[in-house]
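[1] Just the structure for this:
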Amino acid sequence: MTTNKILVVDDEPDITELITLYLERDGFDVHSTDNGEDAILLAEELKPDLIILDIQLKNLDGIEVCKKIRTDSGVPILFISCMNDDTDIIHGLTVGGDDYMTKPFSPSQLVARVKAHLRRQAVIDQSKTVIVVEEVLTFDGLVIDIPARTVLVRENEISLSTKEFELLVQLALAPNRAFPLDDLYTLVWGHDSMGDTRTLMVHISNLRKKIEIDPTNPLYITTVRGVGYKFSLKEGNTHVHR
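    Model prediction:
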């Protein structure tokens, strides 16, 4: 069995040591650095299975590191930050982060998050989609090719992150079904939201900006007040190729 490689990027030695201790105790191969420039080089050299990335770094912040890594890698990136600031969190998730945790956090909870992301990534690597179906979903102005993991919006192919694509597929496979926030989060991220669904909401916002004509008045992904989200569908607006 191959040992998963984890890259930890944090400029606080005590935090790095604690994370490393808990991850190594669970059998992970842990590598670390305290600066952003080295993180980019190590990500390319080591090809880690997951990156734990602090937003507040001295020479090159985690946001810029994430941007650089995302130019050629889809590795899961879990942001950690000492700032419980929505702007900080939103920025990190918008540039390609998959999830986040705010300091101080429980090391055992961090390990649980890491394992959940790795399980999800393993499913994606094996099946090329988190939902194993051989379908092309066709809607008015939107085509979702699940096996190819491609999306056409008004005949133009758009680029979606892994989580954005999974969210879109989960919603589109059950049109007009209202998904509670916590349920949708668990389906896509593979672990409980612990009551914090900001990660999900940011990804929905990013997804709307990419597929909707007017993200402020969405046609596809609509909000169900007091519940969560649904993929809105008018009768006769879709057909499925198998």
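[2] CA only for contacts and neighbour counts going forward, please
    OK.
[3] From the centroid of this protein, which residue is nearest?
    With distances taken as Cα atoms, centre = their mean, residue 98 lies nearest the centre of the chain, 2.8 Å away.
[4] This protein: helices as residue ranges?
    When assigned using DSSP state H, the helices of the chain occupy the ranges 13-25, 36-46, 62-70, 86-94, 107-127, 162-172, 181-189, 198-211.
[5] As TSV, the ones you listed with distance to residue 224 would be great.
    Shown next, in TSV, are the helices of the chain (distance: least, Cα to Cα, whole Å):
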stretch	distance to residue 224
helix 13-25	38
helix 36-46	40
helix 62-70	32
helix 86-94	22
helix 107-127	27
helix 162-172	13
helix 181-189	10
helix 198-211	13
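[6] Before we compare anything, build this one as well:
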Amino acid sequence: MNRRILIVDDDREIAGLIEIYLKNEGYDTATAHDGEEALAKLDSEPYDLVVLDIMMPRMDGLEACRRIRRNREIPILMVSAKAEDMDKIFGLMTGADDYMIKPFNPLELLARVKSLLRRSYQYNRTSSDEPDDGVLEIGPLRVDKRSHHVEADGKPIRLTSTEFGILYLLAASPGRVFSAEEIFQQVWKEKYFESNNTVMVHISKLRDKLEQETGDKLISTVWGVGYKIDV
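    Presented below is the predicted three-dimensional model:
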């Protein structure tokens, strides 16, 4: 079955171009032109990914992203004409998995979409043929790769596929320090660029969620080196 992608942008020309690029790659698509319309469509039909503009009428992309994250783990690729680092950080902090600046290269857009879908599939799939070796227990956490399920003392923790990927990577090698470059390359499967603060923002969100449920951030920063989970 083809993956379904919701494109949300008040600029109908841009939304139409993105739709053409994605359809040419075999994806099923639908469009919405503000946050309220996007939420209504997500409530009525299942989608595998959202391409979400920030600046829109009625409800902007940041508020739409917050509301989507209340009860959905669907990958979100945020797009915006705002190029400042703080705009990108704010977008990622609201729950987006990735952030692109307009105007963008169509090939880069497709690469980002494929990467997000691949990550989501990798961490959400289940198979009765797969050996039960994808479960990690570290401290109060139980991390199940097969079901993309995380518990703290039996209580579930909702994570996006990106957050889950980072947590599983660190939890699989407790005590080992991973640099931001290593984390990015292993979770995003893309080349890392200097000054890329994407990993830092996702680590911050992940820590907040873990601390909320366990009372402990669990992930330590080794300044100038990277991040780790201690045994």
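[7] about what we covered before: of the helices of structure 1, which is nearest residue 76 of structure 1?
    With Cα to Cα as the measure, helix 107-127 is the member of those nearest residue 76 of structure 1 (7.0 Å).
[8] Check the mean deviation of that closest one from structure 2.
    Average distance, helix 107-127 of structure 1 versus aligned residues of structure 2 after superposition (mean Cα distance after the TM-score superposition for structure 1): 1.2 Å.
[9] helices or strands next to that helix in the packing?
    helix 13-25, helix 181-189 (3 or more Cα pairs under 8 Å, 6 or more residues apart in numbering; DSSP states H and E).
[10] Could you rerun that using 10 Å?
    helix 13-25, strand 50-54, strand 77-81, strand 99-102, helix 162-172, helix 181-189 (3 or more Cα pairs under 10 Å, 6 or more residues apart in numbering; DSSP states H and E).
[11] out of those, deepest packed?
    Highest mean neighbour count among these (mean count of other Cα atoms under 10 Å): strand 50-54, with a mean of 25.
[12] could you say what helices and strands that one packs with?
    Looks like strand 50-54 of structure 1 contacts strand 5-9, strand 29-33, helix 36-46, helix 62-70, strand 77-81, strand 99-102, helix 107-127 (3+ Cα pairs under 10 Å, 6+ apart).
[13] Can you give me every residue that contacts the residue nearest to the centre of structure 1?
    74-79, 92, 117, 161-164, 189, 199-200, 203 (Cα atoms under 10 Å, 6 or more residues apart in numbering).
[14] mind checking which of the helices of structure 1 is nearest residue 152 of structure 1?
    Residue 152 of structure 1 lies closest to helix 198-211 among the helices of structure 1, at 8.7 Å (Cα to Cα).
[15] thinking again about what came up before, same list (the helices and strands packed on strand 50-54 of structure 1) but as TSV, adding distance to residue 171 of structure 1.
    Below are those laid out as TSV (distance: least, Cα to Cα, whole Å):
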stretch	distance to residue 171 of structure 1
strand 5-9	31
strand 29-33	35
helix 36-46	32
helix 62-70	25
strand 77-81	23
strand 99-102	19
helix 107-127	17
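[16] Figure out which of these is closest to residue 54 of structure 1.
    Going by Cα to Cα, the one of these nearest residue 54 of structure 1 is strand 77-81, 4.7 Å.
[17] For that closest one, name the packing helices and strands.
    Applying 3+ Cα pairs under 10 Å, 6+ apart, we find strand 77-81 of structure 1 packed against strand 5-9, strand 50-54, helix 62-70, helix 86-94, strand 99-102, helix 107-127.
[18] coming back round to it: any chance of the helices and strands packed on helix 107-127 of structure 1 in TSV, plus distance to residue 222 of structure 1?
    Putting those into TSV (distance: least, Cα to Cα, whole Å) gives the following:
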stretch	distance to residue 222 of structure 1
helix 13-25	39
strand 50-54	32
strand 77-81	27
strand 99-102	22
helix 162-172	10
helix 181-189	13
